[in-house]
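Enquirer: dropping a prediction and its sequence here:
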Amino acid sequence: PGLVKPSQTLSLTCTVTGDSISSGYAWIWIRQPPGKGLEWLGVGYYGESSWNTNYGSSIQGRISITADSSKNQFSLQLSSATSEDTAVYYCATGTVKQKSYPRRTVTTVSSLQP
């Protein structure tokens, strides 16, 4: 997932260890573009046995956060990628106690040079 071409869909998956993804925690995606601050992308969580999501306004319409409880994973899909999506992407979890296990992956959106 290190290189995504413009207009493609950026897809990242985070595998949860130590907790069940359906345990009630919030499962979060954040990114940090080069030289910039952190940007909250969205969150997913199980409530009353259904998967719920809330997305950041800057990427509304391009983002999807999904979960696979059988694999204990949650994923980020960001469609129509541009160079503005180049960033370090973090998956994390949080509760009211701010429990957090950040992991990161660097993703660059770049067209291939001749």
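Expert: Perfect, I can see it now.
Enquirer: going by C-alpha atoms from here, please, whenever you check contacts or count neighbours.
Expert: Fine.
Enquirer: quick one: stretch 85-94 to chain centroid distance?
Expert: Per Cα atoms, centre = their mean, to the nearest Å, the displacement of stretch 85-94 from the mean C-alpha position of its chain is 6 Å.
Enquirer: how about stretch 79-86?
Expert: 14 Å.
Enquirer: end to end, how far does that stretch reach?
Expert: The straight-line separation of the ends of stretch 79-86 (Cα to Cα, to the nearest Å) is 13 Å.
Enquirer: next one: stretch 2-19
Expert: Where stretch 2-19 begins and where it ends lie 27 Å apart, using Cα to Cα.
Enquirer: in that stretch, what's buried?
Expert: V4, K5, P6, T9, L10, S11, L12, T13, C14, V16 (16 or more other Cα atoms under 10 Å).
Enquirer: what is the neighbour count of N72?
Expert: 15 (other Cα atoms under 10 Å).
Enquirer: against T13, how distant is it?
Expert: Distance from N72 to T13, by Cα to Cα: 10 Å.
Enquirer: got another one to weigh against that:
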Amino acid sequence: MLLYGLLVIISCEKLLFVLDYCCNLIVLNHLTLFVPCFSAVRGQSLTSSDSVVKKPGESVTLSCTGSGFSVGSSYMHWIRQKPGKGLEWIGRIDDGTGTVFAQSLQGQFSITKDSNKNMLYLEVKSLKPEDTAVYYCARQSQ
């Protein structure tokens, strides 16, 4: 989660996300309130890919594996936290293939999922030093 010279370091941490009762991702007029809970219910969890180090201008695809629920039939979100900053909502994919992104981030990110592998992906294109962050995947509560 630190910047060294011209390298962009993206740290993906394991996030256990309470699915139905404790946590909600609320998006109102492009303002985001994210209330995290670090426990899982009924064996449902999300596990992000390992940390990576990339150079500016390169692209990277981060992955997130769901357990105990279907990623394919869920609204899935990506959120990031830059060093010393608050959480920033990147975007989401619905229970099909429709995506919505934060207005300021459109064009740089792509969200896809593979229902057969129960995986969610975030592609970050043309990395910039300011993309250094912890990236979280989250399932929208029902």
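Expert: Nice, I can see it. This one's a predicted model, so the numbers in the text were calculated from it and none came from an experiment.
Enquirer: what range in the second structure matches stretch 3-16 of the first structure?
Expert: Under TM-score structural alignment, stretch 3-16 of the first structure corresponds to residues 53-66 of the second structure.
Enquirer: nope, stretch 73-93 of the first structure is what I was after
Expert: Going by TM-score structural alignment: stretch 73-93 of the first structure matches residues 119-139.
Enquirer: what are the buried residues along that stretch?
Expert: For stretch 119-139 of the second structure, by 16+ other Cα under 10 Å, it's 119-122, 124-125, 127-129, 131-139.
Enquirer: count the neighbours of Y55 of the first structure for me.
Expert: By other Cα under 10 Å, neighbour count at Y55 of the first structure equals 19.
Enquirer: what does it align to in the second structure?
Expert: Per TM-score structural alignment, Y55 of the first structure is aligned with F101.
Enquirer: list the contacts for the nearest residue to its match once chain neighbours are set aside?
Expert: Excluding its sequence neighbours, the residue lying closest to F101 of the second structure (Cα to Cα, 6 or more residues apart in numbering) is G91, at 4.0 Å. Counting by Cα atoms under 8 Å, 6 or more residues apart in numbering, G91 of the second structure makes contact with H77, W78, I79, T99, V100, F101, A102, I111.
Enquirer: one more time with 10 Å, if that's ok
Expert: G91 of the second structure is in contact with 76-79, 99-103, 105-106, 109-111, 122, counting by Cα atoms under 10 Å, 6 or more residues apart in numbering.
Enquirer: which residue would you name as the spatial centre of the first structure?
Expert: W29 (3.4 Å; Cα atoms, centre = their mean).
Enquirer: could you measure whichever residue in the second structure pairs up with that one against V8 of the second structure, distance?
Expert: Counting by TM-score structural alignment, W29 of the first structure corresponds to W78 in the second structure. W78 of the second structure is 18 Å from V8 of the second structure, where distance means Cα to Cα.
Enquirer: do A102 of the second structure as well
Expert: Applying Cα to Cα to A102 of the second structure and V8 of the second structure gives a distance of 21 Å.
Enquirer: these two - which one has more neighbours?
Expert: Using other Cα under 10 Å as the criterion, A102 of the second structure and V8 rank with V8 on top: 24 against 15.
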